[in-house]
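K.L.:
Dropping a prediction and its sequence here:
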Amino acid sequence: MKNLPSFFRPTLLALALATGFGLSACNKESDYTKELRKQEEAAKQADDTAIQAYLKRRNITNYTRTESGLYLVPLAENTSVTEKIKKGQLVTVNYVGRLIGESNENTVFESSSNSRQACGCYTFTAGNQSDPVARAGWQEAILLMKRGDRKILLIPSHLAYGAQPYGIVPVFTPLLYDIEVINVQ
């Protein structure tokens, strides 16, 4: 700035200050975003409590909990297949989605039998995060399964529909999916 004519210096200083303030404003979260993040954090704790209560009511002790908060309960394991499903593979499943709250436990909100496919199944690509049914919880779980496996997935809301209502599923609701992997290509 020393080499610039003196009449440019105030203009450059004003421009630098204005740009700095503008950029710092871009980094601020809106009140709505802050509130939503706060609700999501509270929901994660409430979801884990609800899932633990479901497991306790059902006397289920043979489960695995992943770092994300997803619970998997094995129902049947295909011991003749050793290779787990990989991203990009086409996966066909039979599934039933249920609510797990004490007052609405076992209420079915969707199932593959309603998929309008002759097999009564649902096919999706493993790893496709934009799939309308196979959301983040499914995508994480399916990579831990093999063809022929059947598991119950207890999915916290942040890995399911989160702040978006879905049919009869209220916002921030943990879900249960009974999934059987029929085929992998």
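P.N.:
Arrived safely, thanks for sending. Numbering: from 1, shown residues only.

K.L.:
switch to C-alpha atoms for all contacts and neighbour counts from now on
P.N.:
OK.

K.L.:
Quick check, central residue of this protein?
P.N.:
With distances taken as C-alpha atoms, centre = their mean, the residue of the chain nearest its centroid is Leu159 (1.7 Å).

K.L.:
can you pull out the strands in this protein?
P.N.:
For the chain, applying DSSP state E gives strands covering 64-65, 71-76, 90-99, 108-111, 122-125, 150-155, 175-184.

K.L.:
what's the fifth one in contact with?
P.N.:
For strand 122-125, the external contacting residues (C-alpha atoms under 8 Å, 6 or more residues apart in numbering) are 87-95, 112, 115, 131, 134.

K.L.:
From these, list the buried ones, please.
P.N.:
Listed as buried from the contacts of strand 122-125 are 91-95, 112, 134; burial here means 16 or more other C-alpha atoms under 10 Å.

K.L.:
Presented hereafter is structure B, for comparison with structure A:
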Amino acid sequence: MKYSLLALCFAFLVSCSSSDDEKDYRLENDDEIAAYILANNLVAQKTASGLYYVIEEQGTGAQLTSSSSVTVTYKGSYTSGTAFDDSKGELVSFSLQNVITGFTEGLSYFNEGGKGILLIPAHLGYGSKDYKEIPGGSVLIFEIIVYSPEMIAEKNEADIVAYLDANDINATRSDTGLYYTIEEEGTGVQPTATSNVTVAYKGYYLDGEVFDESGSNGVSFGLNQVIKGWAEGITYYKEGGNGKLFIPAALAYGNYNYSTIPGGSVLIFDVKLISVN
């Protein structure tokens, strides 16, 4: 599961430093942004901080604030058109308190479901000195889509269906949006949503990266103590049964990062119901 440069740049020090060796790129950046806007026929707004932004779609969901947690897809590039970061359609979640100032301010002009462009001068980005592969003084252009819960659910559904088609898997969809396969139904007791069970499992993302795995002896727990996708999914098997669960974020860990699970993630589990205790 890809973690982007943007999502990992927690609490980066903004470049408005009084240090003698800091260069002020504001005027230079402003001219560069103005030229980019003209060349690309954009209708942009400029804020008091020097940020420019374009709202292509305002969005109909909740208004974002500087302390919101968000889930987005984006592409980051320079005014030359060269890309330096790209989520490539993959959902990325983070708090707006943990990213560059231009992103924090810029997204506050959108609602969930919004789409647009941020044109961020260096003093609101990575500053006047080189930061990783970002050259000092760079203007950063971000094309962004802010996902609402409904959009995440639609994307999860489409991604699961695409995965099933690509891997020639015949799965059943429940009314909740859970997909599951039964490779062996099992012959023992069938659990209920409150049963205590022992299950051996492997959990991975759509790209195949494993994020959790039990031993062959499995792990015991109450089905009223786990994510909704498990509480529902395990009840489709009998003791000795096995199969796969394809769990959208709404039935798992939600739309924002949870521990090591990126927000909005579809989770796949290979499961074997060892016993109903």
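P.N.:
Happy to help now that I have it. Just so you know, these numbers come straight off a predicted model, no measurement behind them.

K.L.:
circling back: what does the residue nearest to the centre of structure 1 correspond to in structure 2?
P.N.:
Aligned counterpart of Leu159 of structure 1 in structure 2: Leu251 (TM-score structural alignment).

K.L.:
same check, this time on Leu176 of structure 1
P.N.:
By TM-score structural alignment, Leu176 of structure 1 lines up with Ile268 in structure 2.

K.L.:
Go through structure 2 and flag its longest helix.
P.N.:
For structure 2, the helix with the greatest residue count under DSSP state H is helix 149-166.

K.L.:
now that helix: which residue numbers in structure 1?
P.N.:
Aligning helix 149-166 of structure 2 against structure 1 (TM-score structural alignment) gives residues 40-57.

K.L.:
ok, and for the matching stretch, which residues are buried?
P.N.:
So for stretch 40-57 of structure 1, counting by 16+ other C-alpha under 10 Å, buried means 40, 43-44, 46-48, 50-51, 54-55.

K.L.:
Also stretch 73-83 of structure 1?
P.N.:
Buried residues in stretch 73-83 of structure 1, counted by 16+ other C-alpha under 10 Å: Val73.

K.L.:
Residues in contact with that stretch: which ones?
P.N.:
Applying C-alpha under 8 Å, 6+ apart, the contact partners of stretch 73-83 of structure 1 are 62-64, 146-153.

K.L.:
and the two most separated of these?
P.N.:
The two members of those with the most space between them (C-alpha to C-alpha) are Asn62 and Arg147, at 20.4 Å.

K.L.:
Tell me which of the two has more neighbours.
P.N.:
Each of Asn62 of structure 1 and Arg147 has its neighbours counted (other C-alpha atoms under 10 Å); Arg147 has more, 24 against 10.

K.L.:
Show me what the more buried one lines up with in structure 2.
P.N.:
Per TM-score structural alignment, the equivalent position to Arg147 of structure 1 in structure 2 is Glu239.

K.L.:
Which parts of the stretch 51-200 of structure 2 are helices?
P.N.:
For the stretch 51-200 of structure 2, the helices defined by DSSP state H, counting those that start in this stretch occupy 101-107, 149-166.

K.L.:
For Thr73 of structure 2, which of those helices is the nearest?
P.N.:
Among the helices of the stretch 51-200 of structure 2, helix 149-166 sits nearest to Thr73 of structure 2 (C-alpha to C-alpha), with 10.8 Å.

K.L.:
what's that closest one in contact with?
P.N.:
Here helix 149-166 of structure 2 makes contact (C-alpha under 8 Å, 6+ apart) with 113, 170-171, 177, 206, 246, 248-250, 255, 264-266.

K.L.:
burial count for Asn277 of structure 2?
P.N.:
By the other C-alpha under 10 Å criterion, the neighbourhood of Asn277 of structure 2 contains 12 residues.

K.L.:
who's in contact with it?
P.N.:
195-198.

K.L.:
quick one: it from Tyr52 of structure 2, how far?
P.N.:
60 Å (C-alpha to C-alpha, to the nearest Å).
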